[in-house]
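Novice: compute the structure for the input listed below.
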Amino acid sequence: MTTTQAAPTGFDPALRRLALVVALGAIMTILDSTIVNVAINTLGRDFGASLSTIQWVVTAYTLALSMTIPITGWVIGRFGAKTMWLVSLALFLAGSALCGAAWSAPSLIAFRVLQGIGGGLLMPVGQSMLARAAGPHRMGRAMAVIAVPGMLAPVLGPVLGGALLDHLSWHWLFYVNVPFCAAALVLAVRMLPPDEERRTGDRLDLIGLALLSPGLAALVYGLSLIGGSPGAGAPAAITAGAALTAAFVVWSLRRGERALLDLRVFRHRAFATATGSLFFYSAALFGLIVLLPLYYQIIRGESVLDSGLLIAPMGLGAIVTMPPAGRLTDRFGSRGLGVAGICLVLAGMLAYTRIDAGTPLPWLAGVLFVVGLGHGLVVPSMSAAFYQGMPRAAIPAATTTSNIVIRVATSLGVAVLAVVLQARLRAGVPGADGTLADAAAHGREAAASVAEAFSGSFWWALAIAAPAVLAAVLVPRKPAPAPAPQD
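Specialist: Model (predicted):
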């Protein structure tokens, strides 16, 4: 006798528990990428450190994230996803507590590295667990869950950081993570399913690790320096990073499934096109949301907290579209929603190319709300496309690879738009040296010229995002349902 079991189409209790644990654990790690940015001046003053030293509080965290992500696939296979989730969360919690207790700039930078090691594993491990548990029929909704922390980070980070600095000391920028991470640890121990798949015979690809992790770190470091002071070593770092990464690609293709990262996942059309789309999209969007607070502060004279609040409409727009986007992706596929979302974001970016020193703030907030509506459609749909037709065993490699691509893209987008803005400030404002401090000094007397530098930079964001539409169009239509298992 043959029986047919229908694939689950809704979030059963086990998947809901998993989604809750992943979202709670991931939200603070992603938030930490932006919450500290508003405190650079405060930290430099309290520690008596120069800007070139204190900027490592941000850079060290990003570098640690980049160097840790490549080992995700191996550690999941070797130790199990639940085990690595608990270890990663514990490392992030410990790093947060130590950062809050830091007594000097070097100690804070060292503890930020510990935070980054834990944070670098959390997102890809959580995403891999959700993808495996959800299966193809619920992938859109699962990716909507994992997208929530990424959506909230650029919105809540500056707001929360500004509020904490207004009422408490900088120490609480890190201590605020502790109760959330502790709660996530308790829930993970109780709710996550036990590890079932462990490949104890797998050996870590040490040569691949020695090529890729330093290569990514050098790339991210070089990109972070592009908009900084001249002669900071950006070209050398980027060249070294690109060379190491290229050597890793050659090595990985030779080793195949034994490589640290199996790049054969790019043979899957859905993965390759969705990853390409999110590369251009993420580069443009993150560059945009870094420039917007600067526009509010330099030209409009808004405080750090108010600038963060003025970014919030993007999050509100994403909240509207993200939940239905997951369900619609599961029903109709990724391509249509992804293309529609990117077009909405492009429309918002086009509107920002027309801003000046007197553009009404409500209008700017409305445009950002539209960008948020598009963002809420793009992330779940394109993230679900990563796994369209992907074998279960390849999910960790696909997750790790997509996370690396997006992280490099965000660094590239911020760096490119920072360079463009600096060049336009230097060219458009008489006597300006192109730095943000100088732009702030000229902000009142040359508001029109400074605003023109920003609007011109937004044209670059629009140009960077445009290829994302073409890549999204090439994502395959939703595949036919997989045959039901037979007993």
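Novice: drop to CA atoms for contacts and neighbour counts, all remaining ones
Specialist: Noted.
Novice: in three-state terms, how would the residue nearest to residue 398 when sequence neighbours are not counted be classified?
Specialist: Leaving aside its sequence neighbours, residue 398 sits nearest to residue 265 (C-alpha to C-alpha, 6 or more residues apart in numbering; 6.2 Å). Of the three states, residue 265 takes helix according to DSSP: H, G, I helix; E, B strand; the rest coil.
Novice: ok, now which ones touch the nearest residue to residue 288 once chain neighbours are set aside?
Specialist: Distances taken as C-alpha to C-alpha, 6+ apart place residue 461 nearest to residue 288, at 6.6 Å, with adjacent residues excluded. Residues counted as contacts of residue 461 (C-alpha atoms under 8 Å, 6 or more residues apart in numbering) are 284-285, 287-288, 349, 413, 417.
Novice: which strands or helices does the lengthiest helix in the chain pack on?
Specialist: In the chain, assigned by DSSP state H, the helix with the most residues is helix 395-428. Packing contacts for helix 395-428, counted by 3 or more C-alpha pairs under 8 Å, 6 or more residues apart in numbering; DSSP states H and E, involve helix 72-79, helix 105-134, helix 206-226, helix 269-298, helix 447-473.
Novice: if we go to 6 Å?
Specialist: Helix 395-428 sits against helix 105-134, helix 269-298, helix 447-473, with contacts defined as 3 or more C-alpha pairs under 6 Å, 6 or more residues apart in numbering; DSSP states H and E.
Novice: what residues of it count as buried?
Specialist: 395-404, 406-426, 428 (16 or more other C-alpha atoms under 10 Å).
Novice: and if you look at stretch 150-169?
Specialist: So for stretch 150-169, counting by 16+ other C-alpha under 10 Å, buried means 150-165.
Novice: got it, and stretch 50-61?
Specialist: Per 16+ other C-alpha under 10 Å, stretch 50-61 contains these buried residues: 54-61.
Novice: from the residues you listed, which ones fall inside helices?
Specialist: 54, 56-61.
Novice: what's in contact with stretch 202-214?
Specialist: For stretch 202-214, the external contacting residues (C-alpha atoms under 6 Å, 6 or more residues apart in numbering) are 67, 244-245, 248, 259-260.
Novice: next up, for comparison:
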Amino acid sequence: MAETAPVGAVPGKQDSRARWFALGVIALAQLMVVLDATIVTISLPFAQHDLDISDSNKQWMLTAYTLIFGGLLLLGGRLADYVGRRKIFIVGLVGFAAASALAGLAQNGIEMFAGRALQGAFAALLAPAALSLLSVTFTEPGERAKAFGVFAGISAGGAALGLIAGGALTEYASWRWCLLVNTPIALLALIGALAWVVKDVPAPRTGGYDVPGAVTVTLGLIAIVFGFTRAAEDGWLAGSTLGLLVVGVALLAAFVSIERRSANPLLPLHIPGEINRGGAFLAALLVPIAMFAMFLFLSYYFQVTLGYSSMKAGLAFLPFPAGIAISAGITSALLPKFGPRPLMVVGAVLGVAGLLFLAQLGYGDSYAASVLPAQVLIALGMGPLFVGMQTVALHQVEEEDSGVASALLNAAQQVGGAVGTALLTTISVQAAKSYAEGHATIDNLIARASIHSYDVAFYVGAGFFLAAVPVIAFMIRDKPSSLIEGAEDGARPIHVGV
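Specialist: I've put the predicted structure just below:
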């Protein structure tokens, strides 16, 4: 069984082989969490039919997960700091296994939505606990870069792997296994966690819990994510959309005010206030806006326009995880020498190039000539971006705050994904309508209008990748050694602008 680290000790000083086994366990849990955001995408029509879910309610198979996940992340991260990272990690694994079984065995829509919501709640415990465990387990710069490379590859490629796995399970087993598969995986990770993940003992605390901060930020994030979700259906100027967004912004503003005055804040404001970390969090918000929407549009393109089966559509995404694995490995080797800033800038530029290439997609184009090269470019860019973001987000964060810093990174990515899906879906629908009105007499109008709408969305997505370039270039400033060794040198965070 895992040994217990004394209070204030760095758990990373365990046996070297055990550290790498622990990395495997942590990476497996992260993969499971990321997969579940997309694994039901291809199987959704089959589940909708079997459970008699209406068209107006089908989006809750996706939204129930992301909404609760995004809303509870900061609270989950702080619980990891207060209660213990390993303990929260184990609770998350057990809960995720049970919630996945509930959703996979659902007999009606209500049971399905409840299971997906519970998955999101336990994912909000798992994700920040996993990244903070990684941060305190690997403190030697070379090992730390490799570990973050593995973790970042999983984080960036997991969404595409979810589409591949979902396609295979839907075609050869059942849509239910897209959810049930998590239960044995979570239990396997649980066994590994008990064996290899070192117990951390939280530092003694004084003062009470920041209940007002926890309530306002959780409700604020849920309102923001839900508001962007409603925008995709009701439009940006609908009362439901504007009301939710206004309430969400007001609650987040109240949260900031509470944190400034709190003696024991849920989110110490110096965490996003330090210039390097602030750049990482902002990049983590921008990059998924393009990436997650791209997965959605390509999924429609493969299955509707090209007529691919579920399995073939899933396999068409294979270049993403393959390219990300390669680029993340290269990045982890280069990171200690060059630091994250130049590597992340190169990654963002590759993302821009890939989406601009993809935006040239036309009616009758082939996958090999028009989609594959763009996938490779984007995938090669994702590795440096995710490795860099996850490294810098924990730059000089003290051990007792690593859970909430990890949660803030995950929250930025979840909100970015929700924003991207809603924003680019709305833009694409409007583009398709405009194209159809202006080309009413051409052949295959619906297919051509759909492809045109995807191209417009890809152009907009490229703009968000481009916006990340100055953020990275001007906000991530410290020398490579400072950024990579920040967890080891014990330096306190730099307070900037807070």
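Novice: off-centre distance for stretch 161-170 of structure 1?
Specialist: 24 Å (C-alpha atoms, centre = their mean, to the nearest Å).
Novice: before we move on, what about stretch 51-70 of structure 1?
Specialist: 14 Å.
Novice: got a list of what the residue nearest to the spatial centre of structure 2 touches?
Specialist: Central residue of structure 2 (C-alpha atoms, centre = their mean): residue 413, 4.7 Å from the mean position. Applying C-alpha under 6 Å, 6+ apart, one finds that residue 413 of structure 2 lies in contact with 284-285.
Novice: to which residue of structure 1 is it aligned?
Specialist: Aligned counterpart of residue 413 of structure 2 in structure 1: residue 406 (TM-score structural alignment).
Novice: which residue numbers in structure 1 go with stretch 302-320 of structure 2?
Specialist: Counting by TM-score structural alignment, stretch 302-320 of structure 2 sits on residues 296-314 of structure 1.
Novice: picking up where we left off before, including distance to residue 225 of structure 1, could the contacts of residue 461 of structure 1 go into TSV?
Specialist: Below are the contacts of residue 461 of structure 1 laid out as TSV (distance: C-alpha to C-alpha, whole Å):
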residue	distance to residue 225 of structure 1
284	18
285	19
287	15
288	18
349	25
413	13
417	13
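Novice: of these, which pair is most distant in space?
Specialist: Between any two of the contacts of residue 461 of structure 1, the greatest separation by C-alpha to C-alpha is 14.1 Å, found for 349 and 413.
Novice: if we can go back for a sec, now check structure 2 for the residue matching the residue nearest to residue 398 of structure 1.
Specialist: Per TM-score structural alignment, residue 265 of structure 1 is aligned with residue 271.
Novice: what sits against residue 311 of structure 1?
Specialist: Residue 311 of structure 1 touches residue 155, counting by C-alpha under 6 Å, 6+ apart.
Novice: so which strand or helix has it?
Specialist: Element membership for residue 311 of structure 1 (DSSP states H and E) is helix 304-332.
Novice: got the angle for the next helix-or-strand element following that helix vs helix 269-298?
Specialist: Of the helices and strands lying after helix 304-332 of structure 1 in sequence (DSSP H and E), the nearest is helix 335-352. Angle, helix 335-352 of structure 1 to helix 269-298, by axes from the mean of the first three to the mean of the last three C-alpha atoms, to 10 degrees: 20 degrees.
Novice: how far off centre is helix 335-352 of structure 1?
Specialist: 19 Å.
Novice: please apply the same query to stretch 44-61 of structure 1.
Specialist: 22 Å.
Novice: in structure 2, which residue range corresponds to that stretch?
Specialist: By TM-score structural alignment, stretch 44-61 of structure 1 lines up with residues 48-65 in structure 2.
Novice: and the matching stretch, end to end?
Specialist: 16 Å (C-alpha to C-alpha, to the nearest Å).
Novice: try stretch 385-399 of structure 1
Specialist: Start-to-end, stretch 385-399 of structure 1 (C-alpha to C-alpha) is 11 Å.
Novice: name the residues that touch it?
Specialist: 73, 124, 128, 261, 270-271, 334.
Novice: distance between that stretch and the chain's centre?
Specialist: Per C-alpha atoms, centre = their mean, the centroid offset for stretch 385-399 of structure 1 relative to its chain is 19 Å.
Novice: how about residue 69 of structure 1: what's its closest non-neighbour residue?
Specialist: Once flanking residues are discounted, residue 69 of structure 1 sits nearest to residue 120: 5.3 Å by C-alpha to C-alpha, 6+ apart.
Novice: count the neighbours of the counterpart of the one you found in structure 2 for me.
Specialist: For residue 120 of structure 1, the aligned position in structure 2 is residue 124, judged by TM-score structural alignment. Neighbours of residue 124 of structure 2 under the rule other C-alpha atoms under 10 Å: 27.
Novice: distance check, residue 124 of structure 2 against residue 270 of structure 2.
Specialist: 22 Å.
Novice: please apply the same query to residue 354 of structure 2.
Specialist: Between residue 354 of structure 2 and residue 270 of structure 2 the distance is 35 Å, computed by C-alpha to C-alpha.
Novice: same check on residue 120 of structure 2?
Specialist: Separation of residue 120 of structure 2 from residue 270 of structure 2 (C-alpha to C-alpha): 27 Å.
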